[in-house]
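>>> coordinates only, sequence not included:
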């Protein structure tokens, strides 16, 4: 994260080329996460980098306190809104309509994971079932894979 004269500038690059639609959540996430990790902003996704208070108590010379703007809030908001924009630009209009009104990164990310986590989990279960029921000739997938692994181990020994 770069900062010039108080402005926060993130180098996230272009949003994922694969826009988020129903059925491609894992692909979309796999394309977007490296940029988010590289910019060190994943704390905005999971809430560990939460917004600092907008205002703070400031002690005066006469030992009274006043309320003033928190200098940490502006840069945090700039960073959050850049990541929010990056994510929103990677959504297809159909998905965008479902998350309209999410005004910070954490709320958007939570909504997206809620929308798509159950779909992804059921796809994983269906793939596991399909693999378990796959046969090669008269061998189940487990037997076939075990034989392949055994053959590959033997081949590695011979080649050395």
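Looks like it came in fine. Note that the structure is a prediction, hence the values are computed from the model and not measured. Residues are numbered from 1 along each chain as shown.
>>> Every contact and neighbour count from this point should use C-alpha atoms.
OK.
>>> distance of the residue nearest to residue 25 when sequence neighbours are not counted from residue 55?
By the measure of C-alpha to C-alpha, 6 or more residues apart in numbering, the closest residue to residue 25 outside its immediate chain neighbours is residue 116, 6.5 Å from it. Residue 116 sits at a distance of 36 Å from residue 55 (criterion: C-alpha to C-alpha, to the nearest Å).
>>> One more to weigh against that first structure:
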């Protein structure tokens, strides 16, 4: 760690410099005169030695911090004060980061990502939680992966949830990858199947409409075509033709 490098070879022994509860030597000590009648204050050599080491560590820590953080701790006076202030800032940042990662995990969806990309995102966020000191077991990773899958993976989700024995992350990953590969070989996702079904229903409706129109025209042929008119004219021949008149004239001639 940076503090150990700053403390040098005696880092373990000098780690007390970072303890906020350490006993700091007094700045001055009382010195009694030789005759024992007067007392005066003199610089404490122990404090001078302690202060020299403390400022060495303080300077190293301050120079190791980012500028934004160094500005906030510049008013500290000792290495212990600086160190504990930085720890508090980092703890606050870690808590905020942990909350953000948990929110990201809760809202992460597969979307347009393939299984490899989606599982990689889940693993990255879980590793972020582990790095912040939070425990993430394998069941948590499995739950996060299953929660964000699209509807097309519902068969795999149901199969994994109905199992009695625990599901490992590698096993789940290969199951999802295999299912995704099969869907791609069969022509795409469930959305593609839905589009194909929609096109099929549309074509069926159009064919039905065209067939109905042809039937109407077929049924109209006898009512409007030449065959119907010819039939009418044929029935009128006996009433209007010469054969009828000839019959009348013939009967008149026989009677005469």
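Alright, I've got the coordinates. The structure presented is a predicted model; accordingly, all values stated were derived computationally and were not measured.
>>> Can you tell me the element the corresponding residue of structure 2 for the residue nearest to residue 25 of structure 1 falls in?
Structural alignment (TM-score structural alignment) places residue 116 of structure 1 against residue 90 in structure 2. With elements taken from DSSP states H and E, the one containing residue 90 of structure 2 is helix 79-107.
>>> next helix or strand past that helix?
The element immediately downstream of helix 79-107 of structure 2 (helix or strand, assigned by DSSP H and E) is helix 115-131.
>>> So which bits of that next one are buried?
Buried residues in helix 115-131 of structure 2, counting neighbours by 16 or more other C-alpha atoms under 10 Å, are found at 115, 118, 119, 121, 122, 123, 125, 126, 127, 128, 129.
>>> quick revisit: the residue nearest to residue 25 of structure 1 is in contact with residue 27, isn't it?
No: under the contact definition of C-alpha atoms under 8 Å, residue 116 of structure 1 does not touch residue 27, with a separation of 11.8 Å.
>>> Between the two, tell me which one has more neighbours.
It is residue 116, of residue 116 of structure 1 and residue 27, that has more neighbours when counted by other C-alpha atoms under 10 Å, with 16 against 13.
>>> secondary structure class for the residue of structure 1 positioned farthest from its centre?
For structure 1, the C-alpha lying farthest from the average C-alpha position belongs to residue 62; by C-alpha atoms, centre = their mean, that distance is 48.1 Å. When states are read from DSSP: H, G, I helix; E, B strand; the rest coil, the local structure at residue 62 of structure 1 comes out as coil.
>>> quick one on the thing from earlier: is it possible to get TSV of the buried residues of helix 115-131 of structure 2 that adds distance to residue 12 of structure 2?
As requested, these are exported to TSV (distance: C-alpha to C-alpha, whole Å):
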residue	distance to residue 12 of structure 2
115	48
118	45
119	42
121	40
122	39
123	36
125	35
126	33
127	30
128	30
129	30
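>>> one step back: and the gap between the match of residue 116 of structure 1 and residue 100 of structure 2?
Distance, residue 90 of structure 2 to residue 100 of structure 2, using C-alpha to C-alpha: 15 Å.
>>> One more: residue 27 of structure 2?
Going from residue 27 of structure 2 to residue 100 of structure 2 by C-alpha to C-alpha gives 47 Å.
>>> Could you do residue 86 of structure 2 as well?
Here the criterion is C-alpha to C-alpha. By it, residue 86 of structure 2 lies 21 Å from residue 100 of structure 2.
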